[in-house]
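Novice: quick one: sequence plus predicted model below, questions after.
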Amino acid sequence: MLSASQLADRLAEDAEAVCRHYLSSGRKAGNYWIVGDVLNSKGRSLYVHLAGPRKGRWADAATGQYGDLLDLVRETCGLIDFRDVADEARRFLNEPRPEPASSRRGDAPGDSSASRPPAERARRLLRMTHPLAGTLADRYLRQRGIPGASLHPALRFHPSCYYRDLATGRRTSFPALIATVTGPSGAITGVHRTWLDPDGGGKAKVEDPRRALGGLLGNAVRFRFPVNDPVPVMAAGEGLESILSLSHVMPGMPMVSALTANHLAAFRLPAGCQRVYIAADADAAGRHGIEGLSRRAQALGILPLVLSPELGDFNEDLRRLGSARLSDHLRAQLAPEDACLCVRLP
């Protein structure tokens, strides 16, 4: 079985073929492949080295993203877990899939689910969860200034969710906040896990306490989002806590958390949408998410409007400035016909 570096080297051996497959909207220009971004948009911001000592390396001048071709596979396919990225790379290279070792199988020792598709594993994980109310995850969100999280069916609690260290392969388990990722029809496509400190000290003390599993591209965690009815006005953003903070003071507006800036840019807007409020972080990746979704909205005849926090993000606004000031700040940014959707809480 090839290691991560070996997979990246194998992909780099035929970098142009990788680009033609995953970045088909781009073109070859000398020793580079030029394209708009990792979402395969037309443009010239992202370039991949096709020859020389940096063959297979890429960078996006607009967002600051960079990496090797294994990173490119991850971003273009909307994958999170390294195991899924490696499987996709092996599929492209026609490498055989590794047989899962007995100590690494499934979501628990002795389980055989590791060979299942990621979306199926995500649905299996959801079946092991409990309602959020009164759990450690509910208390965690309350500590973040979000008291009504248990009202959202998309949020669940797992008392002992397995966590795998990607460097060592070692497995442990922690309680976790589980968010359900769904597609336009409401079908479950994945989950997002936030591992928590069992003693109530916030997130678990691990290298990466947030990971997604399954299909994120075009999909999202949905809050107060009707499946079969038109959604004329909605809000979309990156992180769970940021969107939950907005939902706290705008309980009448359907919202989605796309979980990352790249997935925000690729979110599939619902039919009948007239206005979308885009709430993203103010860093380079956040701006990329805003610009990407704005372009998609405008192409569909949907008006994109940007919501900006006063501080770093909307959860920081809620915790440090309070819900009343957050509500006033947001109301000033809404279209007049939408101002009634923002309530002023004490």
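Specialist: Yep, it's here.

Novice: for the rest of this, base every contact and every neighbour count on C-alpha atoms.
Specialist: Noted.

Novice: which helix or strand contains the most centrally placed residue in the chain?
Specialist: For the chain, the residue nearest the mean C-alpha position is Leu259 (2.9 Å; CA atoms, centre = their mean). Using DSSP states H and E, Leu259 sits in no helix or strand.

Novice: surely it and Arg222 touch.
Specialist: No. In this structure, Leu259 is not within contact of Arg222 by CA atoms under 8 Å, at 11.0 Å.

Novice: all strands of the stretch 51-200 of the chain, in order?
Specialist: 58-60, 66-67, 130-131, 155-164, 171-182, 188-195 (DSSP state E, counting those that start in this stretch).

Novice: what helices and strands are in contact with the longest one?
Specialist: Looking back up the chat, that one is strand 171-182. helix 136-143, strand 155-164, strand 188-195, strand 220-223 (3 or more CA pairs under 8 Å, 6 or more residues apart in numbering; DSSP states H and E).

Novice: presented hereafter is structure B, for comparison with structure A:
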Amino acid sequence: MTGSASELARRLGDHAEAVCREYLSNGHRYGNYWMVGDVRNTTGRSMHVRLKTTTKGPAGKWVDEATSEFGDLLDVIRESCCLVDFREVADEARRFLSMPLPPPQLPGAQRQPAAKRGSPEAARRLFAMSQPIAGTLAERYLAGRGILLSTRERALRFHPGCYYRDLVTGETQTLPALIAAVTSLDRQITGLQRTWLDPSGQGKAQLADPRRSLGHLLGNGIWLGLEPGAPVPVMAAGEGFETMASLKVVMPALTVAAATSANHLAGLTLPPGCRRLYIAADADAAGRHGIERLSQRAGESGILALVLRPQLGDFNDDLRHLGPGRLAAWLSDQLVPEDACLFLSPG
């Protein structure tokens, strides 16, 4: 948390009960705690906000016993007001602090409802709450996979404490995560993919499923190098983000899209004016359906579809184990000659 954020949280803690009466109006005081259903001001008792500083911790800290979520009063303002940008949260906190004893919210008054879990709006909010990857654990993770991308790529963000829920036990924890935006061709965020990372920097987190997607994915993808309104006569598409990012490393001027799954690859919406489509395959046959269906759809639209095949398991394996030079040489024989000259990095 930045110094300004820490100061705002501390000042809000000095008026913790007034903050709760304003933003968690469906709760009530019980001893040294404000009790409410959750951080989005739902009726209930599972969330406890400490109202005065004690040996257990500072005023304003809260925990939700039902979900294991925790945070401070800035989080309360963000979630209860459905704000997505820290600047908006800080502005609202400063507005409140200029009048620290507001009257309780009238019964029946409703704030804007929280975004539905798994919706495009939830994806947009999470992406907005994340930060650029430069200098973060996400950048280190990608570099460890051999993936060095231009800082101009706007699809990637980092979240230092992204919630992960175990689908079997229901337990929740917060872990750092690489956030990749899934967008439509007009760059509107429709979903995202989260890759939870080991806080020690040793690759992905040790989870049963460290990568999950949410939102509206069909027809959309994680686009790298897509500029609004710019023509895309040649592009590449595939299932996995790391596969497509690896191709982007050795073909930095090529627009690529990761569809996140074989079924979504089959339904990827191709940009108007596209003449040639390279489809990245893995060594196994798991994604064959997606490749065949996308090739068929491309052909029906007058687009030449060509399949690119790796030497090892996938193109990230090629990049890491063989190096960018050998990967580029391997791809050179699979590309149309003019594309090899245009897109392959000389180094």
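Specialist: Good, I have the coordinates. No experiment lies behind these values; they were computed from the predicted model shown.

Novice: from the helices and strands packed on strand 171-182 of structure 1, which stretch is densest packed?
Specialist: Of all those, strand 220-223 carries the top mean neighbour count, a mean of 27, counting by mean count of other CA atoms under 10 Å.

Novice: so how far does it sit from its counterpart in structure 2?
Specialist: After superposition onto structure 2, strand 220-223 of structure 1 sits on average 0.4 Å from its aligned residues (mean CA distance after the TM-score superposition for structure 1).

Novice: what's the matching range in structure 2 for that strand?
Specialist: Counting by TM-score structural alignment, strand 220-223 of structure 1 pairs with residues 221-224 of structure 2.

Novice: on that earlier part again, counterpart of the residue nearest to the centre of structure 1 in structure 2?
Specialist: In structure 2, Leu259 of structure 1 lands on Thr260 (TM-score structural alignment).

Novice: also His130 of structure 1?
Specialist: Per TM-score structural alignment, His130 of structure 1 is aligned with Gln131.

Novice: measure that match to Thr42 of structure 2 for me?
Specialist: Applying CA to CA, to the nearest Å, the value for Gln131 of structure 2 to Thr42 of structure 2 is 28 Å.

Novice: do the same with Thr136 of structure 2
Specialist: 34 Å.

Novice: and for Gln206 of structure 2?
Specialist: Distance from Gln206 of structure 2 to Thr42 of structure 2, by CA to CA: 33 Å.

Novice: of the two, who's got more company?
Specialist: Thr42 (16 against 11; other CA atoms under 10 Å).

Novice: verify the stated contact: that one with Val36.
Specialist: Yes. Using CA under 8 Å, Thr42 of structure 2 is in contact with Val36, at 6.7 Å.

Novice: what's the average distance for the host helix or strand of Asn263 of structure 2 when superposed on structure 1?
Specialist: According to DSSP H and E, Asn263 of structure 2 maps onto helix 262-266. Comparing helix 262-266 of structure 2 with its match in structure 1 after superposition yields a mean distance of 0.9 Å (mean CA distance after the TM-score superposition for structure 1).

Novice: any residues touching the helix or strand that that helix is followed by, and which ones?
Specialist: Under the assignment DSSP H and E, the closest C-terminal helix or strand after helix 262-266 of structure 2 is strand 276-280. Contacts to strand 276-280 of structure 2, defined as CA atoms under 8 Å, 6 or more residues apart in numbering, come from residues 233-239, 243-244, 291, 298, 303-309.

Novice: before we move on, what about stretch 335-345 of structure 1?
Specialist: 249-253, 323-324, 327-328, 330-332.

Novice: mind redoing it with 6 Å?
Specialist: 249-250, 252, 323-324, 327, 331 (CA atoms under 6 Å, 6 or more residues apart in numbering).

Novice: just the buried members of those?
Specialist: 249-250, 323, 327, 331 (16 or more other CA atoms under 10 Å).
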